[in-house]
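[1] Build me a model from this:
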Amino acid sequence: MGLLARLDPPEPVRRYQRDRPRELIHLDIKKLGGFDQPGHRVTRTRVGCRNRSAGWDFVHVAVDDATRLAYVEVLENERKNTTTGFLLRALRWFRARGIRVERVMTDNGSAYRSRRFAKALRLLAIRHIFTRPYTPKTNGKAERFIQTLLREWAYGLAHQTSAARNADLTRWLDWFNRSRPHSALNGLSPLTWVNNLMRYHN
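    As a prediction, this is how the structure comes out:
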């Protein structure tokens, strides 16, 4: 172990969960490669599966801390205008389900640190919380949701092209929110947990 590591050991990652929806949502972005023909995950062989480059897709996610309710869009980039637009649509989506967001947690990406993003939050009186630099585990709810998204949607299904994959997102996300049991929610789905919490807190 190096001297710096001994003198300054990393702080333990603390797990937590908000008690009610709207206290906090987590935002993050995952970059996915595009493809124009089935890959080895579909054909079960790497022979003849070299895809021509089909660009990149940027999967923007928003996850409610208390309920794991999730909103996702596949967008063309991760620039400030695109990211701020996603934020506003996500907030409207959560609000339509009775969740008025009070805090947003993000990493330190340039779009999240932009003036445009900050202005949108300020005008809506929403507090912005940044994760510790180079410590993605502090935004663990978003990180774990992205791993589920990749495992069960992006890589877990036999998509013929990335366009077909993206078109299937709405179906998968609706199933995730309405029907997928979650161990942290006592085996309930996120939307069921939302409804239970709303009845309790209202």
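
[2] CA only for contacts and neighbour counts going forward, please
    OK.

[3] Name the SS class of residue 60, please.
    Following DSSP: H, G, I helix; E, B strand; the rest coil, we place residue 60 in the strand state.

[4] Could you give the number of residues near the nearest residue to it once chain neighbours are set aside?
    Counting by Cα to Cα, 6 or more residues apart in numbering, residue 29 is the residue found nearest to residue 60 once chain neighbours are left out, at 4.5 Å. Look at residue 29: counted by other Cα atoms under 10 Å, it has 23 neighbours.

[5] contacting residues for residue 29?
    By Cα atoms under 8 Å, 6 or more residues apart in numbering, the contact set of residue 29 is 58-61, 78.

[6] which of those residues sit farthest apart?
    Spatial extent of the contacts of residue 29 (Cα to Cα) is set by the pair 61 and 78 at 11.6 Å.

[7] max-length helix in this protein?
    In the chain, with assignment by DSSP state H, the single longest helix is helix 80-96.

[8] Could you also give me the structure for this second sequence? I'd like to compare it with the first:
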Amino acid sequence: MSHANAALTPRARLRLARLIVDEGWPVARAAERYDVSWPTAKRWAVRYAEHGPAAMDDRSSRPHHSPTRTAQPVVRKIVHLRWKQRLGPVQIAGQLAMPASTVHAVLTRCRINRLTHIDRATGEPIRRYEHDRPCAMLHVDVKKYGNIPDGGGWRYVGRAQGERHRRSTAHRTGARNTHYDPRIGTAFVHTVIDDHSRVAYAEIRDDETALTAVDVLHNAVAWFAERGITTERILSDNGSAYKSHAWRDACHQLGILPKKTRPYRPQTNGKVERFHRTMTDGWAKRRFYSSEHARRAALPAWLHHYNHHRPHTATKGQPPITRLTNVPGQYN
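    So this is what the prediction gives:
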């Protein structure tokens, strides 16, 4: 592509070459007409005569042969050390007795010069994906939070006071664990994320059994259907609830294809995992809650803010709801 200050664009080059080749203008006269040097005019005329109009575009300046380029066996060693040991250019250069600048050039050429380009757990290149329409795939998972005792948890009131609040709450409810110690329970947040739009649906339940997961699935599918979206697939991990016959039968009844992540590979379900982190920072632990009831009551408002008002980097800085079309009330 021509640079901003180029005297000749590909179209102007073609007109110049045609004046010389087709109409017989002298090279010097044509060069004067287009305000370029005569060698430049002659170069484009020769290219036009030999290869036609297609030759008017810029040619790559990349050399045909680079004798000093790093040998391929050395490149493989550099890539191996980067993937398997997560070493930087200086450390790799020290092991291979070569300049760090050369190692960095190889890493850049292989697109692994930044650790964010590879998976930190396995060293493999990150393969990102996104379905091209809403509800082509939903991601589902469960996030667990310890219930907040009456009066507030230890994160805000301190360990000693938090322990007293926990014991008094357990005394009021009569809940004990297997060792008869005070127990205030766990909040199981069942979350469902649309792969394309990142629109989220969540419910707080008291367990993560198959019956509860199936009930949440029905509610989520109906919630998305109210927004004009038909669910096609659903991706889950290999938890017992999602491996159950009840889950399989419910998906079959709803016309949904159930899919599972690879065992011990939570990155496959990374969109819902990242949402859990956002939910933890934005709702669960954002401020002081005097009770579990107060925290649970705040979830619907935060979900509305997340879906309708919070800018999302995956949707080019727009709220997730903007990727859904024909939502009732969207254009009011």
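
[9] sorry, back to before: who has more neighbours out of residue 61 and residue 78 of the first structure?
    Using other Cα under 10 Å, the more surrounded residue of residue 61 of the first structure and residue 78 is residue 61, with 24 against 21.

[10] for the first structure, what spans make up the helices?
    Applying DSSP H to the first structure gives helices spanning 3-7, 40-43, 80-96, 115-123, 140-149, 162-167, 169-178, 190-201.

[11] Centre of the chain to the third one, how far?
    Average the C-alpha atoms of helix 80-96 of the first structure, do the same for its chain, and the two points are 13 Å apart (Cα atoms, centre = their mean, to the nearest Å).

[12] Can you check which part of the second structure it sits on?
    Aligning helix 80-96 of the first structure against the second structure (TM-score structural alignment) gives residues 210-226.

[13] Redo the helices of the first structure as TSV? Include mean neighbour count and distance to residue 18 of the first structure.
    Shown next, in TSV, are these (neighbours: other Cα atoms under 10 Å; distance: least, Cα to Cα, whole Å):
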stretch	mean neighbour count	distance to residue 18 of the first structure
helix 3-7	8	32
helix 40-43	14	37
helix 80-96	17	16
helix 115-123	15	20
helix 140-149	18	11
helix 162-167	16	31
helix 169-178	16	18
helix 190-201	16	11
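
[14] Mind checking those for the one nearest to residue 14 of the first structure?
    Closest to residue 14 of the first structure of the helices of the first structure, according to Cα to Cα: helix 140-149, at 9.9 Å.

[15] which helices and strands sit right next to the closest one?
    Using 3 or more Cα pairs under 8 Å, 6 or more residues apart in numbering; DSSP states H and E, the elements in contact with helix 140-149 of the first structure are strand 25-33, strand 56-64.

[16] same thing but 10 Å
    strand 25-33, strand 56-64, strand 70-75, helix 169-178 (3 or more Cα pairs under 10 Å, 6 or more residues apart in numbering; DSSP states H and E).

[17] returning to what we had before: which of the contacts of residue 29 of the first structure still touch in the second structure?
    Compared against the second structure with both residues aligned by TM-score structural alignment, their matches' Cα atoms under 8 Å, the contacts of residue 29 of the first structure retain 58-61, 78.

[18] of those, closest to residue 166 of the first structure?
    Nearest to residue 166 of the first structure out of those is residue 59 (Cα to Cα; 9.5 Å).

[19] so that closest one sits right up against residue 142, yeah?
    No: if you go by Cα atoms under 10 Å, residue 59 of the first structure and residue 142 don't touch, sitting 11.8 Å apart.

[20] what do the two both touch?
    Counting by Cα atoms under 10 Å, 6 or more residues apart in numbering, the common neighbours of residue 59 of the first structure and residue 142 are 28-29.

[21] Quick check: neighbours shared by residue 61 and residue 78 of the first structure?
    Counting by Cα under 10 Å, 6+ apart, the residues touching both residue 61 of the first structure and residue 78 are 29-30, 86.

[22] Closest one to residue 94 of the first structure out of the residues you listed, please.
    For those, the nearest to residue 94 of the first structure is residue 86 (12.2 Å; Cα to Cα).

[23] ok so, going back, tabulate the shared contacts of residue 61 and residue 78 of the first structure (a markdown table), appending distance to residue 122 of the first structure.
    What follows is these, written out as a markdown table (distance: Cα to Cα, whole Å):
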| residue | distance to residue 122 of the first structure |
| --- | --- |
| 29 | 21 |
| 30 | 25 |
| 86 | 16 |
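
[24] Pull up the aligned stretch in the first structure for stretch 302-320 of the second structure.
    Counting by TM-score structural alignment, stretch 302-320 of the second structure falls onto residues 172-190 of the first structure.

[25] How about residues contacting that stretch?
    Residues from elsewhere that reach stretch 172-190 of the first structure (Cα under 10 Å, 6+ apart): 17, 64, 66-72, 148-149, 152-154, 169-170, 191-194, 196.

[26] How far off centre is it?
    Chain-centre distance of stretch 172-190 of the first structure: 15 Å, with Cα atoms, centre = their mean.

[27] which residue packs closest to residue 284 of the second structure, ignoring adjacent ones?
    Nearest one to residue 284 of the second structure, counting by Cα to Cα, 6+ apart, is residue 295 at 7.0 Å.

[28] residues in contact with that neighbour?
    By Cα under 10 Å, 6+ apart, residue 295 of the second structure lies in contact with 147-148, 283-285, 287-289.
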